[in-house]
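Asker: my questions concern the predicted model and sequence given below.
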Amino acid sequence: MTTDLFKLRDIMIGVVTKMEFEITRIPPKEAGRIVGINRYGDTTLYIDVLGEDVAISELKKHFDSFRLLTEEKGIVEIGNPHDDDPLFILDPVDGSTNYIRGIGYASISLAVAFGKPPLTLNDIVVGVVKQMFFDKTYSAIKGEGAWVNKGRAHPSQADDITKAIIDIDIIKNIPPEKRRILYPIFEKVYDIRRLGSNALSLANVADGTLDAAIDLRTKLRVFDCAAAQLIAKESGAKIKMPDYPINIDVRVNYVAAATQKLLGEILEIIPTEFLKLLENQ
């Protein structure tokens, strides 16, 4: 096991960089080819399978034994992993529709935790998010801070919702009772975005590009935000979300903001019955 977390971070950056290289070699039409249906009934795209295969191949160069949690393959065990071996959490492409259509907002996410299962998000010690199309890599080490490439990541100082730019993930089939959560936010916020990559949106809260990010759809899974939530926390941003178990079946909600004051303003607007989505169950 690599105990030097800085060295481990550099290995993980190398893995996602190799993944991006291999994925971006594929023409968009081929990248978006449907190759199967996963356990949830969602389509599996060629870039998802390719990304997972590249990640496994690269991680094998550094680790004899490890576990990998991915959307398509579930839990993959390499070698004979024990509790002190790493558990990697991977999202090969977050924002695949953006990527296939050439919209420059997509990312690759890789996080790692150690310990005896069951593990939770609080056990994640390193997170890496690679922004595709751009030479920008976000990373964090628990207790050590967050970075954008080689510079430190810091959130904006936004503390007034009427001046904030917020990413809100909302899709057309969101249930009406959840859709109404957002109406008061729309009325107060300076402006909103729906960018299409949750990992990157959280990373953009970490570096000040966005002032806040919200997803209350109960749709995300842990690999969508495992790395990015650590990056946001370590940057100094504030995030309200349960300490979810690292489990492929768990659905995730969060509110992240640049400052505690802005987070408080957002939480005050959300109807009380929905705040339970952000509490440990």
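Answerer: It's in. Here the structure is a predicted model, which means the values were calculated and not measured.

Asker: alpha carbons only for contacts and neighbour counts from here, please
Answerer: Fine.

Asker: in stretch 5-24, which residues are buried?
Answerer: 8, 9, 11, 12, 13, 15, 16, 17, 19, 20, 23 (16 or more other Cα atoms under 10 Å).

Asker: again with stretch 51-69
Answerer: Quick answer for stretch 51-69 (16+ other Cα under 10 Å): 51, 52, 54, 55, 56, 58, 59, 65, 66, 67, 68, 69.

Asker: widest-spaced pair of the residues you listed?
Answerer: Farthest-apart pair in those is 51 and 65; separation 19.4 Å (Cα to Cα).

Asker: residue 105: which of the buried residues of stretch 51-69 is nearest?
Answerer: Closest to residue 105 out of those is residue 51 (17.0 Å), distances taken as Cα to Cα.

Asker: skipping adjacent residues, who's closest to the closest one in space?
Answerer: Spatial nearest neighbour of residue 51, chain neighbours left out: residue 92 (5.0 Å); criterion: Cα to Cα, 6 or more residues apart in numbering.

Asker: please, which helix or strand holds the one you found?
Answerer: Assigned by DSSP states H and E, residue 92 belongs to strand 87-94.

Asker: okay, now the one to match up with it:
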Amino acid sequence: MIDWLAFSRACVRDLEAVLAQLPTRAEREPIMGAGEGGDDTTAIDAAAEAAVVARLEALGADLILVSEELGMRTFGAGGDLRVIVDPIDGSVNAKRGIPFFSLSLAVAHGPAMDDVRFGFVHDFGSGEEWVAQRGGGAFLDGTPLAGPGPKETLEILALEGTTTAAVAAAVPALHGVAHRVRVMGSLALSLCHLAAGRVDAVCCLKPARSIDIAAAQLLVRERGYAIELFEDPPFAAAPLDLDQRSRVAAAGTPELCARLAAALRTV
């Protein structure tokens, strides 16, 4: 039986060493190639993924890895066990030295989002550790998430997947839906902040991939909040692969989530 929390924490230590070895833009930013996820692979992306892959290889377990750069890779005999990893979610922030990026790691016993049983997100800026167990709750630094959740009105909406053009197109449609907008740069962390009630909703303005949301969505759902790939529902059946199928909306209630989705469908 693999202790996935201990494994995830070991990956964090390895990635902290990688960050220390590549301390500035000069070391982190060079492009090494193109990842299977479609984005450029920079030096920091490649080094971070190599560290996580080495940890997985050391397990000697039968599993399938779904990762930003390598794509899908079979370890041993493969099977139903899947590990979905984005070693650096918020890589633009990481490259530029902005302290808001994370390790996102999910473990599933099957090929779909509803099969995720464990989610782990570590914020390398604040040091916060976000963990969820399917049916076991959501935790921040070992303490169950409780207290005030997202508001019934959308005071703060976190937007991710943001280019200038995407924001310019979306914001007019969101006028009257959300009072304030934040663009923080890590979809995984923005969803964690929704789970904690720090923001009231999250939208990704480009089609999301499972590697970006598989871990953090479990915190959102364990809190009883709503999340949907509104252009390719249902969320629970979303495949754990690298394809970009739909934009994502998440909020405290299905009604608010649907309202956000309706606004974005006009864009």
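Answerer: It's in. Keep in mind it's a predicted model, so treat the numbers as computed, not measured.

Asker: take the buried residues of stretch 5-24 of the first structure and write them to TSV, including secondary structure.
Answerer: As requested, the buried residues of stretch 5-24 of the first structure are arranged in TSV below (DSSP: H, G, I helix; E, B strand; the rest coil):
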residue	secondary structure
8	helix
9	helix
11	helix
12	helix
13	helix
15	helix
16	helix
17	helix
19	helix
20	helix
23	helix
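
Asker: how big's the offset between the strand holding residue 92 of the first structure and the second structure?
Answerer: Superposing on the second structure and averaging over aligned pairs (mean Cα distance after the TM-score superposition for the first structure), strand 87-94 of the first structure comes out at 0.8 Å.

Asker: residue range for the helix or strand just after that strand in the second structure?
Answerer: Moving toward the C-terminus from strand 87-94 of the first structure, the next helix or strand (DSSP H and E) is helix 96-101. Following TM-score structural alignment, the aligned partner range for helix 96-101 of the first structure in the second structure is 91-96.

Asker: ok now the matching stretch, how far from the chain's centre?
Answerer: 15 Å (Cα atoms, centre = their mean, to the nearest Å).

Asker: helices along the stretch 1-150 of the second structure, start to end?
Answerer: With DSSP state H, counting those that start in this stretch as the criterion, the stretch 1-150 of the second structure has helices at 4-21, 25-28, 43-59, 91-96.

Asker: got the contact list for the longest one?
Answerer: The list of residues contacting helix 4-21 of the second structure from outside it, by Cα atoms under 8 Å, 6 or more residues apart in numbering, reads 44, 47-48, 51-52, 55, 103, 105, 107, 118, 120, 122, 124.

Asker: next one: the last one
Answerer: Under the contact criterion Cα under 8 Å, 6+ apart, helix 91-96 of the second structure has outside partners 24, 25, 28, 29, 44, 45, 88, 99, 100, 101, 185.

Asker: in TSV: the residues you listed, plus distance to residue 204 of the second structure and neighbour count.
Answerer: Below are the contacts of helix 91-96 of the second structure laid out as TSV (distance: Cα to Cα, whole Å; neighbours: other Cα atoms under 10 Å):
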residue	distance to residue 204 of the second structure	neighbour count
24	28	14
25	26	14
28	25	24
29	24	19
44	23	27
45	21	24
88	17	26
99	20	15
100	17	21
101	16	28
185	11	22
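
Asker: how about the residues you listed in TSV, adding distance to residue 146 of the second structure?
Answerer: Formatted as TSV, the contacts of helix 91-96 of the second structure follow (distance: Cα to Cα, whole Å):
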residue	distance to residue 146 of the second structure
24	37
25	38
28	37
29	39
44	35
45	34
88	27
99	25
100	23
101	24
185	25
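
Asker: between these, which sits nearest residue 191 of the second structure?
Answerer: residue 185 (11.4 Å).

Asker: quick one: residue 78 of the first structure from residue 86 of the first structure, how far?
Answerer: Between residue 78 of the first structure and residue 86 of the first structure the distance is 11 Å, computed by Cα to Cα, to the nearest Å.

Asker: what do these two both touch?
Answerer: Shared contacts of residue 78 of the first structure and residue 86, counting by Cα under 8 Å, 6+ apart, come down to 65, 66, 67.

Asker: between the helices of the stretch 1-150 of the second structure, which gets nearest to residue 222 of the second structure?
Answerer: That would be helix 4-21 among the helices of the stretch 1-150 of the second structure, by Cα to Cα, at 17.0 Å.

Asker: mean deviation of that closest one from the first structure?
Answerer: Here the mean offset of helix 4-21 of the second structure against the first structure after fitting is 2.8 Å, by mean Cα distance after the TM-score superposition for the first structure.

Asker: centre of the chain to that helix, how far?
Answerer: Its chain's C-alpha centre lies 17 Å from the corresponding centre of helix 4-21 of the second structure when counted by Cα atoms, centre = their mean.

Asker: now it and helix 43-59, what's the angle there?
Answerer: 140 degrees (axes from the mean of the first three to the mean of the last three Cα atoms, to 10 degrees).
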